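Novice: got a structure for you, letters missing:
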């Protein structure tokens, strides 16, 4: 791993304006620079670069960060890759620290599997180009499909001979371990402990990760000796490095075109992707014959909000696949469907047309997904009232998962016209579905334990558990930071606001001295923002709710006494994208006061009033927690099961009384201070 001093040198050398201006035309605006955002279709400049803070941020799509994060996002690199990219640009020698034994073990396992996959890819390519069977069988098949040499090379296509152990024998001869040949799925072990190649007699399609690593393979049966094999395609099994539900074939080759064109074409198979690339359409990925998964959807959503699903004329296949598209609607994506001419799939259609013709056909024939679904199912329903009712229920379910109210309203009106159903009925049914979904997601649950006070979910001044819908506990997935932000109307939003302001103060000013306090000996001791926040939380046995916030505060506390530690710099450059994204958001300011204002009047900054600001935030945070606890208790008292249980009801009433007393104490502590709203 790259050691911290080297990371610091790279970040110091990488001037944000210098780095961004290579990809974005910037104009000076006050103390900042502004330009069109490279991450979405930006018509008016919304991408701001702050040389003073070393940050960039789009105030429309939200993407940004320091120079490292910009390169990661723009060039689709990992954190270490982006550091090495900038190190090369600024001629900085990379020094990597020695890994711990645990890190070495994990990295060795994964790296060994990737190394074996790279060997296999090169082996398959060599067989395709230089072996007699590779040329006469594998290459002949690819030529018959119309693939050019440059496309075959680009997608690293290969061939495996009909010998059942040629790959395994070559790998063992070159020193690759049997263990990793089996773990990657390239080979499997027979009952008599012999290795057998999984992909014998097949043309090979390597599957690449987002960063271009070969993570798996797909093999298509070809020759006469394998014609009897029932399975046309064989794919690598799940492994430590390969999870099919999180991978899309062609994503590595499509990602830049997806960002540039702000659209993704979704097809089914390997050859569909390859043929479309050859025709000039590169923003295409394949689900490899499986229904879309949440992981695959998130992968597409990283690059675009618009997806067009390409179908051939197979009605049975279409009806099976549209059942999973509700997940795309739930993600808030814009979904179009294009039905190709009879007898054509994306592969054959792409081979007959160039990119312009292909895109023109799609533009003329694509239709909105829900309109397509309505038309398709109406044909089956005919005049049968039961089937029409089932169709309406199916459409209502699809509409109800759409997050945007305006989009839902538009779809309701369109479906009402297509189905000759009153809008009021559809609105009512959609509302019921959404209410049921919201109740399922947010309704607190209660244990059946004798201690009634433990049944009330909450994170109160006594340190009770975090209530739903608050964030998961530490150790759970932190990838999607936005999912932890309470939505409109959810309980907990109020104290989440104050918690976020507290962490903003920690990120911006954590190491700053905010006041002096007396120690046990009566001496004045300086205390930093980090120390004040931690001590104040400990005083009431409290913890922050958001797991990313907890990690930031915990790491800040562990580094506060390090020489030269600056919280803002440390967290913005953090290797964990969840933490760096939050830190960047909290440190970013779209506007700054011009020098004119500072000349005409004294501007008191937040840093100068930390002694006042941070305590107010802490008091308001605690007060909001008490208010949330009281709401939960009142909610629990409305539960018929609890209302009929005198013991539980009495315990809750006592709890409510205790919390009201705490609320009064908090009000006294607030005194005549202004409560931030």
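Specialist: Cool, got the structure. Model, not experiment: these values are computed from the prediction.
Novice: contacts and neighbour counts: CA atoms only from here.
Specialist: Noted.
Novice: all helices for the stretch 201-350 of the chain, in order.
Specialist: 251-261, 270-279, 294-301, 315-321, 326-330, 346-352 (DSSP state H, counting those that start in this stretch).
Novice: please disregard the earlier target; I meant the stretch 351-500 of the chain.
Specialist: 355-365, 369-381, 385-400, 405-419, 423-442, 493-509.
Novice: deepest-packed of those, please.
Specialist: helix 493-509 (a mean of 22; mean count of other CA atoms under 10 Å).
Novice: list the buried residues of the following helix or strand past that helix.
Specialist: Using DSSP states H and E, the helix or strand that follows helix 493-509 towards the C-terminus is strand 513-518. If you call a residue buried by 16 or more other CA atoms under 10 Å, then strand 513-518 has these buried ones: 513-515.
Novice: again, but for stretch 181-192
Specialist: For stretch 181-192, by 16+ other CA under 10 Å, it's 181-188.
Novice: any idea how far that stretch is from the chain center?
Specialist: In terms of CA atoms, centre = their mean, to the nearest Å, the centre of stretch 181-192 is found 33 Å from the chain centre.
Novice: what helix or strand is the nearest residue to residue 531 once chain neighbours are set aside on?
Specialist: Using CA to CA, 6 or more residues apart in numbering and skipping residues adjacent in sequence, the residue nearest residue 531 is residue 557, 7.2 Å away. Residue 557 is part of helix 547-559 when elements are defined by DSSP H and E.
Novice: who are the packing partners of that helix?
Specialist: Helices and strands touching helix 547-559, by 3 or more CA pairs under 8 Å, 6 or more residues apart in numbering; DSSP states H and E, are helix 493-509, helix 529-539, helix 577-587.
Novice: so for residue 172, which of the ones you listed sits nearest?
Specialist: Nearest of those to residue 172, taken as CA to CA: helix 577-587 at 38.9 Å.
Novice: state which helix of the chain is the longest.
Specialist: helix 101-130 (DSSP state H).
Novice: I'd like the next helix or strand past that helix.
Specialist: Using DSSP H and E, the next helix or strand after helix 101-130 towards the C-terminus is helix 132-133.
Novice: quick one: that following helix to chain centroid distance?
Specialist: 44 Å.
Novice: so what touches that helix?
Specialist: 127, 161 (CA atoms under 8 Å, 6 or more residues apart in numbering).
Novice: got it, and stretch 301-311?
Specialist: Outside stretch 301-311, the residues that reach it (CA under 8 Å, 6+ apart) are 255, 258-259, 262-267, 318, 332-340, 345-346, 366.
Novice: what's the span of it, first residue to last?
Specialist: End-to-end span of stretch 301-311 (CA to CA, to the nearest Å): 20 Å.
Novice: alongside the first one, take a look at this:
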């Protein structure tokens, strides 16, 4: 268990914009920050972070909350893990207790897989540094690659003994379940006729742990050190509940801050390329780990920067295949450069054999725009053959067609025309043809989907606005934003005038916002009807009444996850439509804070009117039949109608 004092210290110290900035590139937008949603594929930023309120809201997916909620959503942390992550980031001492076997069994499946993976990383690392075989074989290999002790420890590199069950048996002895050793792929289990056989997947390999963006161990890459032709040189963890290789980039946890800072990401192929670059001092580098680049991996980079530089080996045989990855990057609206190394060199060897300045200078001087690179590569292949040259031009225009930005497309067409000595008109016509084909394919797809849509089309109804829900939501918003503010309110007292008519007379009073709301609702015996709001309302009133220095952030931290998400939505609604820097245009929008009392009064009055109207409708239902028997009900309806008229007059509404 983590003490409450530690949790409170974490919340007080952690800065939301700093934590989220490790995962998403944020840009200032008035008093808040904006960025691309890390939860959906979007081109226009709708992810908002409020440093003042210390909450975030993702308008594309509807998710929101505080700093812990973000880590739980994005990194799938449990609550204690999120607290531990923040404590580590901000150097806060936290008491960690060793998990008992019983606790390990109680952990859910996903969490159990994380625990097993983290244990495996520590085991392989310990084997590398402590065992004689680990030092003689694994550590010697890494030293030969030129890795320092510091680098080896930073990346958590390790060694798996060349024994069939060494790791599996140790993990089982430590209380980890075979089920999760198998699901993470660390142990292979085979059912035999006589008995179940189990053995280590990575036996006899040096180990490269693969981390999530926050640094959690998701899986492993293992390199064999023998010349066994039957065994794969590199072996990766299989797909699992926690490891999806198409959504992971090797080194992203070490590179994320440098990528955002440099506003550029170097994309390489292998683990050692990443490690060697880091050791040389170039940290904004990640690897696709031998897999073909995927849209999910590109989107991971897109959150941090719009610029990617793809680094190819000097003698890369699969260069043409790699070009497909460039098209995918272009489709995401990103800027792509390509850099190749001299023949016989790769990012690993080049950075190992050259100093920091030489490597940086080489990358600057040899990084070409994708169109220059593709043109030079394909022209070389066409070898003055007119037909091949025509195919090359079409290939380049096809890549340009992937770019969403129209201005960029036009500039690239002009560049292509210059390099290939082809008229711009021809290239624009080719681009238009590709566009028409794409549009035709899209229309065909839409028509296919439309058939399914027609079936449900007639069933669709216009969703009615739940007035009471919106008013109760507004009450919670006012309590959160202005609950402790002292305001002057104009209260309405129902009195009988000289003519005997009921009238509302104004009476001024000073009160805190939460007291005004609570007393008004109590007086009319109004209870919030929506369970989320009802529970939150009473908690808010209690906190505001007991605590002089009420903190929204602390309040949210003690709520259940789904409720805290809803509260964040309420608080961030204004941020989405905020007007920024209008004063420099001599426009001065009225600030809500300056009319809080009016806002509170109008909301309570509107809720009263709504409930009165609903009461009248219920009473009317009971008047069907003999009118004489319903005289008391009719009199009550008339009284409610008169009260409703008075309240609406106060709200400056005209009733028909």
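Specialist: Noted; the coordinates are in hand. Keep in mind that what you see is a predicted model, and the values were worked out from it rather than measured.
Novice: which elements pack onto the longest helix of structure 1?
Specialist: strand 158-160, helix 166-173, helix 178-183, strand 214-221.
Novice: pull out the buried residues from it.
Specialist: 110, 112-114, 116-121, 123-129.
Novice: now the angle from that helix to helix 166-173?
Specialist: 130 degrees (axes from the mean of the first three to the mean of the last three CA atoms, to 10 degrees).
Novice: re the thing from before, make CSV from the buried residues of stretch 181-192 of structure 1 and add distance to residue 242 of structure 1 to it.
Specialist: Listed next are the buried residues of stretch 181-192 of structure 1 as CSV, based on distance: CA to CA, whole Å:
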residue, distance to residue 242 of structure 1
181, 14
182, 13
183, 10
184, 8
185, 10
186, 12
187, 15
188, 16
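Novice: farthest-apart pair in those, please.
Specialist: So, these by CA to CA: farthest apart are 184 and 188, at 9.4 Å.
Novice: residue 22 of structure 1 - how many residues pack around it?
Specialist: Other residues lying near residue 22 of structure 1 total 9 when counted by other CA atoms under 10 Å.
Novice: ok so, going back, which of the buried residues of stretch 181-192 of structure 1 sits closest to residue 392 of structure 1?
Specialist: Closest to residue 392 of structure 1, out of all of the buried residues of stretch 181-192 of structure 1 and judged by CA to CA, is residue 185, at 44.9 Å.
Novice: centre of the chain to stretch 199-212 of structure 1, how far?
Specialist: 25 Å.
Novice: where in structure 2 does that stretch fall?
Specialist: Stretch 199-212 of structure 1 corresponds to residues 202-215 of structure 2 when matched by TM-score structural alignment.
Novice: most neighbours per residue, which of the helices of the stretch 201-350 of structure 1?
Specialist: Among the helices of the stretch 201-350 of structure 1, highest average neighbours (mean count of other CA under 10 Å) belong to helix 270-279, with a mean of 23.
Novice: mean shift between it and structure 2?
Specialist: For helix 270-279 of structure 1, the mean distance to aligned residues of structure 2 following superposition is 0.6 Å (mean CA distance after the TM-score superposition for structure 1).
Novice: for that helix, which outside residues touch it?
Specialist: Contacts of helix 270-279 of structure 1 (CA under 8 Å, 6+ apart): 147-148, 151, 155, 205, 249-250, 267, 282, 284-286, 288, 345-348, 350-351, 353-355.
Novice: repeat that for stretch 114-131 of structure 1.
Specialist: 133-135, 138-139, 156-161, 167, 171, 176, 180-181, 184, 186, 204, 206, 213-216, 241.
Novice: could you tell me which of those residues count as buried?
Specialist: 133-135, 138-139, 156-161, 167, 171, 176, 180-181, 184, 186, 204, 206, 214-216, 241.
Novice: check contacts around residue 398 of structure 1.
Specialist: 326, 329, 370.
Novice: let's see it at 7 Å
Specialist: Listed by CA atoms under 7 Å, 6 or more residues apart in numbering, the contact partners of residue 398 of structure 1 are residue 326.
Novice: and if you look at residue 358 of structure 1?
Specialist: Contacts of residue 358 of structure 1 (CA under 7 Å, 6+ apart): residue 350.
Novice: any idea how far it is from residue 280 of structure 1?
Specialist: Taking CA to CA, one finds residue 358 of structure 1 at 9 Å from residue 280 of structure 1.
Novice: residue 389 of structure 1 now?
Specialist: Applying CA to CA to residue 389 of structure 1 and residue 280 of structure 1 gives a distance of 44 Å.
Novice: repeat that for residue 304 of structure 1.
Specialist: Plainly put, residue 304 of structure 1 is 19 Å away from residue 280 of structure 1 if you go by CA to CA.
Novice: then residue 347 of structure 1?
Specialist: For residue 347 of structure 1, the distance to residue 280 of structure 1 - CA to CA - is 13 Å.
Novice: can you check residue 379 of structure 1 too?
Specialist: 35 Å.
Novice: kindly report the same for residue 658 of structure 1.
Specialist: 69 Å.
Novice: please identify which of those two sits among more neighbours.
Specialist: Ranked by neighbour count (other CA under 10 Å), residue 658 of structure 1 and residue 280 place residue 280 first, with 16 against 12.
Novice: so what's the more buried one closest to, chain neighbours aside?
Specialist: residue 355 (4.7 Å).
Novice: pretty sure that neighbour contacts residue 283?
Specialist: No - using CA atoms under 7 Å as the test, residue 355 of structure 1 is too far from residue 283 to be in contact (11.2 Å).
Novice: list the contacts of the residue lying closest to residue 496 of structure 2 once chain neighbours are set aside.
Specialist: Once flanking residues are discounted, residue 496 of structure 2 sits nearest to residue 502: 4.5 Å by CA to CA, 6+ apart. Neighbouring residues of residue 502 of structure 2 by CA under 7 Å, 6+ apart: 494-496.
Novice: between the residues you listed, which is nearest residue 653 of structure 2?
Specialist: Of all these, residue 494 has the smallest distance to residue 653 of structure 2: 18.5 Å, by CA to CA.
Novice: how much space separates that closest one from residue 642 of structure 2?
Specialist: In this view, residue 494 of structure 2 and residue 642 of structure 2 are 12 Å apart by CA to CA.
Novice: one more: residue 137 of structure 2?
Specialist: Distance from residue 137 of structure 2 to residue 642 of structure 2, by CA to CA: 92 Å.
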